[in-house]
Every structure is written in structure tokens, then in C-alpha cells.
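Visitor: Following is a predicted model, sequence given first.
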Amino acid sequence: MKKYILFFILGFSALLQAQHTLSGTVTNALNQPLQGVSIYSSELHKGTKTDANGKYRITNLPTKAIQWSYAHVGYATQYQNIALLEPETAVAITLQETIFEMDEVIVSTAFNKMQSQNVMKVTHQTIQELQQKGTATLMEGLATIAGVSQVSTGTSIGKPVIRGLSGNRVLVYSQGVRMENQQFGDEHGLGLNDAGVESVEVIKGPASLLYGSDALGGVLYFNPERFADAKTIKADFSQKIFSNTQGSNSSLGLKGTTENWKFLARGTYNTHSDYRIATGNRVTNTRYNETDFKTAIGYSNSRLSSVLRYNYNNLDLGIPEDGIAAQTTSKNTQFPRQGVSNQLWSLNSVLYFKNTKLDVDLGYVANDRSEFEDSSVAALHMKLKTYNYVAKYHLPKAGKLESIFGIQGMHQTNTNLGEEYLIPDATTNDFGVFGTAIYEWNNQNALQAGLRFDNRKINSTTHGTSGEEGYFQETANSFTSFNAALGYKTNIAKDLVLRWNIASGFRAPNLAELTSNGVHEGTNRYEIGNAALKTEQNLQTDVNLEYKTNHFEFFANGFYNHINNYIYTTPTGTVLEDNDVFKYIQNNAKLYGAEIGLHVHPHPLDWLHYQTSFETVTGKKQNGDYLPLIPANNWNNTLRGEFKIKKWLENGFAALTTSSTLNQNNVSGFETRSNAYTLVNLGLGGTIKLGKTTVNANLNANNLLDKKYIAHLSRLKTDGIANIGRNIVLGLRFSL
């Protein structure tokens, strides 16, 4: 790792050239200067704010065109691609007042376009927006996004589901690095904390063109916290308390930036007791404790922008087995429990040439997972180490055509240290090569296409005694796949955008599917793997219609997803170890559905918002049977008012939300049906100014009516255990 740091940060000092500067003035429509406007480049991780005269100045910049955002509360964010062809470049900006945030730069797609220019529809949400909903965990917040759900085990473990696909069919990226944490298991959570995360982008549908294997169903792409503005030092402290679990979440952050160097660090501690259901009882051993630490250091000059980040996350998770038993508010986990730690190193470097750039991401993820049954000695202990890389070369722009060529790879080892083996010791190697291009014309149309080739090799070792539980035979598997994507975006009328995409994706079978031989805890099934499994391959068509004005926005997304060789388990009719035996087999499958949403901001009631959205997905096998773990249809409605009280309260809001989940009767042969329910949530908050200190405050009451309900994708549903009851959440964030 050290040699990479030296290579990318120090090794290019010889490439320094004369400084280039961007400066200017930002005003409103009345030509009045705006103070505090944020000017920022996510590519350079560099920014500043305008002074009392609306002026700004940023130095030591590359000559290549860089996209800058100009953002201010109450105004529409502007994005400008600016090439600094002269040593001094002045750009004057006029911001227009608006209530809606009309646009965002999308980082997870190939060309980092604004959403209005993007060929693929990507959902973007800031973590602040999710936190204002008062959710207890990052995954719970993500599940409020249309098209995203979670497979949950109590309040501590949540796995993302995108349009009915989960597990190894959904990829998670953090700090620009692919997260690998044994995500094949339903009881294996996200492994991320929302502290130190700026926003999330959700790609709904196959994204194998950019991300390779396992992006069959979609991608969750987390953008890390921004550095401080140039030549500033900032600190903040946040505290959240949760009534239901008597929980606490504390986070402290510090960051500073010089002309070329930048630094940040953030520590977070999260602790919760067993959650309480609407009857007043607590679900035994759903308590958990989490420690999270993030830090980063960056360097940039006129030819290089480089950021090294590190994230340590440690989870102590109770595993509920006894349902509602001993009642306590202790936060010390009991047996059985999990101990999970993740260490994530990432190095992102962008090298700027005359008309091109090279973007390189290097990553290392170390996942250490232990399961303790009845003692402090781990019965199951697995260490997963993953090295990954991606390099994207942006070819010189040819008229209206932009193109990228890239390579991507991964080297991964899984090692067992405990007595029990869930999967064998194994090595996985990935290599992919891809190219994509976009052609834009008339500022209203864009056509994007791409091709990719991948190879994945999995080699596992022999373990155990033949014929007994836990025996794994040595395997050597190789999987190859060709994938393509084609998309078209057009403005069919003013403020009306149509997007159409068709893309393929693939997923190589995971180790559990290839090699399993034993009882899978939590399912009461004896599972047998299948070394002859083929690669899952899908083809999905998406259509997106989007209409936006200052007071009204509407979207409608429809999709059809066909999957060849869909992998699932089926009973064999035999019994081993007093458990029914299931074997992994394959069949073709299809998923189809839609998300529809409306946001109204009526004039002249500028303080009022009404938002509604509906999502539905259906999944079936080729024989007509329903797929498992398909979320129920959901309808959300939010009435939100925004206000300001003199000079001491800004960005105030009050919101009432109803979330109606319908009956889920379309279930697989191993699932039970789920009843409909409606939850009512209330939120209140704003920014309070106390002298030079600002406090962001949120007060939320989730499940306000203390409704007793069981979510369809809850892993505790088979035991008849309800989800969390009423939860009052108070959050305070102090900018120091």
C-alpha cells in the first residue's frame, strides 16, 4: 500500500506546472451578491465559499475542463464545466431562486453527468435527507427510497433489496471501492455506518458494464463526506437518542484544508438495547453495539488529485433465537452473537493530461466475521481479504463524442479459522475490460452504449471427511461473460425527459451455492451446493419518464428483467441431521414492476410540499411459481411544511408521513403470506443559530400510533415476531 501512496501522491511532483486560478462573483437575479455560496468540485475534492461581496477564488487547478457546482440554500444549484485555458479565469454566476433541488451530479455512472444529462436514471439522496426521517440505521433509511427494501433481522441487521433482488445480486460501493463482507448470507448486514457519508446513489438494474459480476440487480454507491473548504478548519459533534431501544449514537468529526493538502477524521459509537414491539415486550438479544472510525488525507495540484481513505467498522450483534424471553434493557449481547469487523482502505487518484485524464481506484477490504454459539470461542470464524482495482482512461473528446476505456479486477481469499465451516477456504480472481461512449446533440439528446468482457476464477480447497457434514471437495471453476448496455435520453418537451435503457448483467455463483454441505443456521435446512451451476445472466429494459418545473415534478419508472439460470434452493425430499435437505438448482426467471412518484409545491403556498410514491415488483420462475423475498407493494405519502422563525431558526420543517404496505400473497413455496399495514411517522426540525454556533435539530416519532406489524422481508416473521414499535428519535448536530 505504501508504494502506491508514494507513487500517486509524491511521484508526480515533477509534473507540476504554472498555477491556474478560477475566480468570480455569484449574484442573485436582482444582481445582489450572495454570501456563503458553496463552490465545489467532487472530482478534485476541492471547494470554497463566497465572501460578503459574493466573490470567490480557487487556485492551483488543472487546465482540463472540470465540473464545478454552485450551491446555496433556496437557489437552484448550477453546474459549470470550466476549462482554465488562461492562468486567470473569471466566471460570474447568477443563481435563480427555487424550492426544488433541480439537479445533481451523478458519480456512480461513467461520465459523471448531471442527472438532467444522464442517460441512466439514478436515484440520489443525501444522508442528511435520510437522517431527517429519524431512521435508526443506514439500511433502514435506504429502505425509504422507492424501489429499495431490506431483508432485516431485528433492528441491527439489514440487507439491501433492489427491485426484488438481494444478496450477491446487489453491489455496494463505499469510498469508490467494492464492499466484500460475505454478503451471500441473509444474516450478514451492510457493514457501513452513515456517519462520514455525504450521499448515496442507487442504480436500479444491471450495472455489470461498469461494475462486473454481482451488479445483476443494481448498485448502492456511497459518496464519502466532503473535505472542508480551502484554508478552513471545521469540527462538529452530533448526538442521537432513541426511545424504543434506549439507544445512543454519538459522532465527532474534525477536518481541515490548506492550499494543496486536506484531512478529516470522524469517530462514531452506536449502542442499542433489545427493541420493543407494540405490546410492550422486548425481543430478546436484538441489542447491538457499533464502533466506526473514518479518516482521509488528500493532495491536489494542477496535474493530480489524490485521496487516501480508511474506514474501520466493528459490530457486536446479538442474534435473536428465543423470541420474547428475558426482559432487560442491557446493551451487553448474549449468546448466540456475531462479531464482525470491516477495514476498508481506498486510494483514488486522477491524473490530468492535456485533453484527457486517467482515473484510478485501488482498494483493500478485510472482513473478519465470528459467530459465538455458547462461549467466547468462535465456532465459526472467517477472514475475507479483497484487493480490487479499476482504471478508467478518458479518451480525448471527438466533437460531441466522449468515450472511456477501462480495466477492473479483484483478488480475494477466504480463510476459515473456526471449528465450523460454512464455506471452504478459497481464492477468487476477477478480471474485466470495458469500453463505453456517449454522443450528445442539440443539448437535448444523448445516446450511450458500451461493451464488457469478464472472467472470474474460483478455486476452493478440500476440507472434512467425505460423506459427512462439512465436507468440501476441491473445486476449480471459471466463469466468463460478455455484457452490453444501450441507452437513449431525450427532452421530448420542455421540462419533460424520456429515458430508455436496455442492459445485460451477470453473476457468477458464490461459494455457498457451489459448495454448501450442512445445516444453514436460521433456516433449519440442510443445504447442498451444486458445483455444476452456471452463470446467472440477465437482460433488463427500463423506461423512465420525468417532468420537472419549479412547483411540480413527476416520475414514472417501468422495468422488465429476464434472468437466465436463476439460482435458488429446492427440497430433495430427504432428511439429514433431522433437517429437510435442499439443493441449489437453476431455472429461468423474470421480474417486472414500476415506481411512480409525484411532488407538488403549490404556488403561492411556497412553504407547503406534498409527495407521494408507489412501488411494485413481481418475481416469477419459468414454471410460474413466485420467487422468494419479493417485497410487498408500498404506497408512501408525505405532507411537509417549511418555515423560518426570525434569525434564530432556519430551514425549519414539519413533516407527516404515512407508509402503507399492502398484502403480500405472491409468495414462494417456503414463505408465508403477509398482511397489510400502515405506519404513521412525524418529523420536526431545523437549523438553530446560537451566536457563532449552529445546531441542526431533528425530532422524529416513527410508528407514531405504535402499530403492531410484521414486515414481509423480516427474518423473524416465521416466529411471529413483530417489527419495532413506536420510536421517538432526537438528533442534534453542533457545528463547532
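Guide: Received the coordinates, thanks. From a predicted model like this one, the values you see are computed outputs, not experimental measurements.
Visitor: CA only for contacts and neighbour counts going forward, please
Guide: Fine.
Visitor: longest strand in this protein, by residue count?
Guide: strand 552-576 (DSSP state E).
Visitor: what packs against the helix or strand that comes right after it?
Guide: Helices and strands here follow DSSP states H and E; after strand 552-576, the next one along the chain is strand 579-600. With contacts defined as 3 or more C-alpha pairs under 8 Å, 6 or more residues apart in numbering; DSSP states H and E, strand 579-600 has these neighbours: strand 525-528, strand 552-576, strand 608-621.
Visitor: What residues sit buried inside strand 579-600?
Guide: 579-586, 588-600 (16 or more other C-alpha atoms under 10 Å).
Visitor: Tell me which residues touch Ser38, please.
Guide: For Ser38, the contacting residues are Gly47, Thr48, Lys49, Thr50, Ser69, Tyr70, Ala71, His72, by C-alpha atoms under 8 Å, 6 or more residues apart in numbering.
Visitor: Which of those fall within strands?
Guide: Among the contacts of Ser38, the ones falling in strands (DSSP E) are Gly47, Thr48, Lys49, Ser69, Tyr70, Ala71.
Visitor: adding another structure so you can compare the two:
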Amino acid sequence: MTIKYLFSAMLILFIPVYLLANGNVTGKVTDAKSGETVPGATITIPQLRITTITDGKGQFTIKSLPNQGKYLVQVQSLGYKPMVKTIDFAVSGSLDFNLEPSSIETHEVIITGTPITSNNRYNSTSAAVVSREDLLAPSSNLIDGLSRQVPGVSQITTGPGISKPIIRGLGYNRVVTLMDGVKQQGQQWGDEHGVEIDQNQADRVEVLRGAASLMYGSDAIGGVINVLEPLAPASGTIKGEVLSSYSTNNGLSNSSVMLTGNENGFVWRGRGSYQNAYSFNTPGGYYINSGYNNTSFSGMLGLNKGWGYSHLNFSYFKDNIGFYDSDPGDPLYTGNGTSRSLDYPRQDIRQYKIALNNNFIIGSGSLKLDLGYQKNQRRELDEPTPALFFDLNTYSLDAKYYLPESNGWQPIFGISASDAHSVNKGTEFLIPAYDQTMAGAFGYIKKTWGQNTFNFGLRYDYVNNDGKQLFIDGAQKFTGFKNNFNNVSGATGYTHVFNDLLSFKANAGTAFRAPNPAELGSNGVHEGTSRYEIGNPDLKPERSYQADAALEFGKNIITGSLGIYENYIHNYIYASATKGDQITLTNDAGAQQTYDVYRYGQVNANLYGIEGNLNIHPTSFLHLDNIFSYTHAQNESFDRPLPLIPAGVIRNTLRFEPKVKGLSNFYISAGLDNYFKQSRIDATFETPTNSYTLVNASIGTTLKLGSQPLKLYVSGSNLTNKKYYDALSRLRPGRLSQEDPTYGVFNPGRNITFGVYLPFNIQK
């Protein structure tokens, strides 16, 4: 039975659980010191995907809830320390919360992307949460925004329009991006392919650093980016938002409109977004044809009832991106680059997605079931007809059954599967058409006693790849390949909360990643990278042995965390080049072009590093926030550094929040991004990058339009217009045929962003 038939069968099987009962809860939120009520506080139950706010008397009501089971409830309000409590819905009575006044950050955050939803202080996984407020900070895309705020996260870029996530030095198919409970399936293997997600969709993002293969399978050996959309509002409420921004460097305009509502448990959401940018400007001039534009539509229809929830999500994302097809010695900059028309060559990327997310309450346990279908299309065009055209269709299933908690023990069991089918519809070919089937099963248990938690899990994975043979004009283009891989992985973790000031967490385990079809079967010109890639059908799976540990500390004036990690990967896969290894091809016009040849191979690799943050709050209106990270990566087989490893970085931000009459949430901030020199490179095809410091600043406030808040901000980055090359920029100078040390494209220069954000509530 294929995944697409199982998709339908699983949906029909669990329809009867819809008949369970509903319940309502009421409560009140008060100030722990003064005893006064707190209007406008947000009450969230992430496991049930519902949220509400307190009224003018600090009271709230949440309808259509289960009448049994234990759930985490998070309460937040500006100026107070967030509170996370476990509530047993089988116990009747009012839910009253007493919030402690506070103006500083806290570790009291719920993480949903780990096997068991939990308070981050009692969760061993190294995780960070980026809120909606932080996501409004100027960025060209979602990954760009995360890399500025989360220690250990960086990005491989091809100008501002394309960013690929890197976590602790690992990227590509080693990092899973999750949206609507479904793994994003596109061309994760390629250098110049971004994440096909509208950055405006995210209400919050969870970043899991370190192997998450236990829950998400083979491709989560490096970590997970879990993108979460807005939760359903309280019954009888319609919420929405309008946002818009403009950036001066590349004329990036970003606009988005969203509405979401809840009518007696029937929930819905709709969003439309549009971005448009012309070529980005460096301190040396505009980079030719680097503009882009994307259009996105998404929506949700669902039910939130006492039996749980069922949400049907759908989205469409189209991205048009220009790129400059250059050779060494060609001019890289030209005149005024403010035209928004894209020339050839360019990419046309389209992502269609349907996801059905369910959480069925079964007695005191629950079954979480996510079904997905995605169509990913990538066209590379030198003219209106695409030369290279990938079409990938993926069906997926993920099911987890949560047994009732007993004496602090929380066990769950899960299965996952996917069925992918790729075809080539163009006239040029890079990788063969292929079929890929993946399946896995895991068991996980968590024990909590006192201030301690312990968890342990095992997982089995099976991956089958079938690459198709191809002949062109009688010559064999792809030999084809058939292989399958299987593996057992394990992980364990421990946390201990010493007191309000200090907590400790640690993890150890093994992870597994099967080689992907691009690594196994490539044989052609990768136009976006201007190189000829050759795969290796004899590649073996990567096997990771990983450990990490972290301390989280502080209260009031000083808070922070410090973490260390090591990850030894046996049979690490990457493409490398050797000087002189080239191929010359003749194009349709009869002209010849020479490409460097990159071949996929394997080595043993060791990556270790440090990451953390230190936040100092000498007063309620002054904050000094610092994040830092460093990764050391060694090719153990050839005793040289691994390629494409981020430089160490320290980011410092001083934020001043004075009380200004007539304004609320007024702030002024200034920051320095300090990047170290990256001389640990694979010198066969990389060049080092120098250290540099970027100066940033921002100012913002919130006004009132009636009862609705209107947030205004102005933010500047690289204010000194610094010339620099980032270590993970694909446009920086390289070796091989790019001998001229001046060849390369500087990262973007000065950029100032003007933004407006209007969230609103409509109470019936």
C-alpha cells in the first residue's frame, strides 16, 4: 500500500473519535504583588492549538476543550514573567494565574517540536524560540531572520533572496524545516535553493539544535526548524494583522494580510503576502540581476472540539529569482540596478502544499496524526521555456500515540513514512528522475521526578532510493541506481533544575542520514552554482555520534546560557573539487563553456563548538543582549578543515526603553555584529574571509488606533557600508578557475528598513 492510499485510510479510520464530549474553562489573571487583575494577558494551550486573551477585568473563557487530560498552559503579558503550568482538565474549578512583574527574558517557554511538549527548562533538547515580535526585525527571508537571533544558526546565501539554514555547521539534507507538522520537501540538497515558506506566516519558530532524528527521521541529523502559524483565537473572535515594510538597499517591499477566526469551534485562517526586490547594492555597486519577487497564499479550515482538533492547511508559494551568469573577468557591477524586471537566467520556484493536522483525545491519551502532500517545481530558465525543470511530488504520514502519564512516566510511540516521486520535464538534466520511499518507527519515554527529568528513545529507519536510467541521443546520461538503507538510532537526555537561578541539560545519542538522490546520481551542470556535479551511487549512510550539554542561569539582572557540543560523523558526504578537474561543453548556440567538476565523496568528520547568550538588565529600561557561537569542523580523513563552515560570531545589542509621554513600548537600540576571520577552509576550492564588524541600529514605538495597537519601526543594518565577504556567501571569491583575488561579490551594503505592523481583534 502506498503512502497516498494510507493517507486516505488513516483519515477515515479515526472519524469516530469526533463523537467525544466538549468542556469549557474559565479563569482570571492577576498581578502577584498588587493583586490587581491583568487585562490583555494571553492564555495559550499549544497542544490543543488554541489561545485567548483576558478581558478588561482580567477574566477569560475557553470553550470546546477536552473534559479530561493534562495540558500545558502558558500565560503571558507585557511586563510580567511568563508562567507555564500543567492543568488537569478532569479537575473542575476556575483557572487562576498570578503573574510576577518582570521586564527581562525568561526560560519559561513551551517547546512543541520535541517528542513531548514541555517547558523548556525541563526539556533536554537545546532549543530556542523566536517570537512574532522578534520575527518583525528586518530580514530578507525567514532563515535570515533566525540566523540573526539564535546562537548556532547561520545561513548559506546567494544574495538576500536565497538563504539555506545551517545549524552547528550542518545544513542541506541534515536540517529539517517543519511547517504545519509536515517536513518541507523541495531541493534541500542544492546550494542556491532557499526554503519555500512565506516568512510572514510564522507566528513563532522553534529551533532545535542537535540531532532530532529520533522524532523526524533521517534528515534531522543536524537539527529542526519548526515553523508555527498563529493559533486559533477564542470562540466568537476574529483576529488579524496587516504588515508592510520597505528596505532601501534592494527596494524590498514586503506586505502581508491575515485574518483568523473561531465560531463555536469552527476555526479558519487566510493569508496573502507579496515581496518584490530589485538587485541588491554592495559597497562596490549593484549586483546584476539579483532581484526577486514572491507571491504566497495560505489558509486553514478546521474544528477545535472536546475530542481534539482537525485542521486542513493549504498553501501556494511562487518565487522568481534572478541570478548573474558570470565568468572570471566579467564585470560584476553595473550602473543603477533599481529595475524590478528580471532578466535571464532566472529561477521560477513553486511549492504547493496540503496538510491535514489532527490531534484526537482518546481517553487520557491522544493520537497526533499529520498527513501531507507537496508538489515542488523548480524551473531554471535561459529563455521563456525552462531548460531545467524538476517536478517533485511527496506524500507523507506522521503518527504519534501519547499514553497517559503515570507516576511521572510519559511514553509515546510513533511511525512516519513518505513516498516521493521526481521527474525531469526540461531539456537539461542534473539528477535522474527518482522514486524514494522512507519509513520509520520510534519509541520514547520521559520520566520526571522532583526537579529532574530523564528521557530515552530508540528509532528504526528504512530508506529506499530508485534512480532512473536515462539515454539522450543514444548516449547514457544517467546509469540509474537502486539502493536501500536501514538503521537503528538511539538518544538519551537529562535535565536538572537546581533552583530559579540555575538549570542543567545534557544529551547523547546516535543519528543516521541516508544519501539523497542528488548525491547518488548527479551528472550535469548545476546552473545556479555554475559547476558540473557528479554523484556517487556507492555512497554509504552518514552515522553521527553526538553529545551536548548546557547551563541556563540567571534571574533579574543577569540571565543567559552556555552550551558545548561535539558531533562525530562517520561517512560525512560533500561535493569537492580539484584544480584542473574541468569539463568543456557546447551549448545550443554552439558556444563552448568550461565548468569546474565537483564530485561527491565521503570522509570522517568531527564538529564541535560553543554557543550561548548573556543578557544584562541593570534597570527595567536598559538591556544589553549578547549571543555568540563558534564551530570547529575537521575533515579527519584528510586532516584538513571541512568546507562551508560559518565563522565565529558575537552579536551585541544595547536596547534603551525610556518612558515617553503619549507613546508606549518606545525603544532605541544599537548593535554590533562581530565576525571572526575564517581561515579554517578547504583550501582546494575555498578562500579565507577576513574579520569584520557591522553596525546596526533601530527605533520603534506603538501607537493606539482606537483600541488597536499600531507598531512603527525603523531599522538600519551595516550602517557604515562596510565592504566584507561572509564565510557562507556563495558569491565570495573562490579558488579553482576564479584565480583573481578581487573576483567575487561583496555582501549587501547599508540598508534601512521602514516598517508598520497592525494586529487587531474583532470581538463579536
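Guide: Cool, the structure landed. For clarity, every value in this text was computed on a predicted model and none was experimentally measured.
Visitor: Need the TM-score from the superposition.
Guide: The TM-score (TM-score structural alignment, normalised by the length of structure 1) is 0.95; 727 aligned residues with a C-alpha RMSD of 2.1 Å.
Visitor: related to what we said a few turns ago, of the helices and strands packed on strand 579-600 of structure 1, flag the one that's most buried.
Guide: Burial among these, expressed as mean neighbours by mean count of other C-alpha atoms under 10 Å, is greatest for strand 525-528, which shows a mean of 23.
Visitor: Quick one: residues in contact with the helix or strand following that one.
Guide: Using DSSP H and E, the helix or strand that follows strand 525-528 of structure 1 towards the C-terminus is strand 536-548. The set of residues external to strand 536-548 of structure 1 that reach it, using C-alpha under 8 Å, 6+ apart, is 102, 121, 205-206, 216, 495-509, 553-567.
Visitor: can you rerun that using 7 Å?
Guide: Applying C-alpha atoms under 7 Å, 6 or more residues apart in numbering, the contact partners of strand 536-548 of structure 1 are 121, 205-206, 495-508, 553-566.
Visitor: could you give the angle of that strand to strand 579-600?
Guide: On the basis of axes from the mean of the first three to the mean of the last three C-alpha atoms, to 10 degrees, strand 536-548 of structure 1 is oriented at 20 degrees to strand 579-600.
Visitor: corresponding residues in structure 2 for strand 536-548 of structure 1?
Guide: Residues 542-554 of structure 2 are where strand 536-548 of structure 1 aligns, with TM-score structural alignment as the criterion.
Visitor: Stretch 354-363 of structure 1 now?
Guide: The counterpart of stretch 354-363 of structure 1 in structure 2, counting by TM-score structural alignment, spans residues 363-372.
Visitor: same question, stretch 387-407 of structure 1
Guide: Aligned using TM-score structural alignment, stretch 387-407 of structure 1 spans residues 395-415 in structure 2.
Visitor: in that stretch, what's buried?
Guide: Within stretch 395-415 of structure 2, the residues scored as buried using 16+ other C-alpha under 10 Å are 395-405, 409-415.
Visitor: Between its first and last residues, what's the separation in it?
Guide: The first and final residues of stretch 395-415 of structure 2 sit 14 Å from each other (C-alpha to C-alpha, to the nearest Å).
Visitor: which residues sit against it?
Guide: For stretch 395-415 of structure 2, using C-alpha under 7 Å, 6+ apart, the contacting residues are 3-4, 7, 364-374, 416-420, 440-449.
Visitor: Just the buried ones from these?
Guide: In these, burial by neighbour count holds for 3-4, 7, 365-374, 416-420, 440-448, counting by 16+ other C-alpha under 10 Å.
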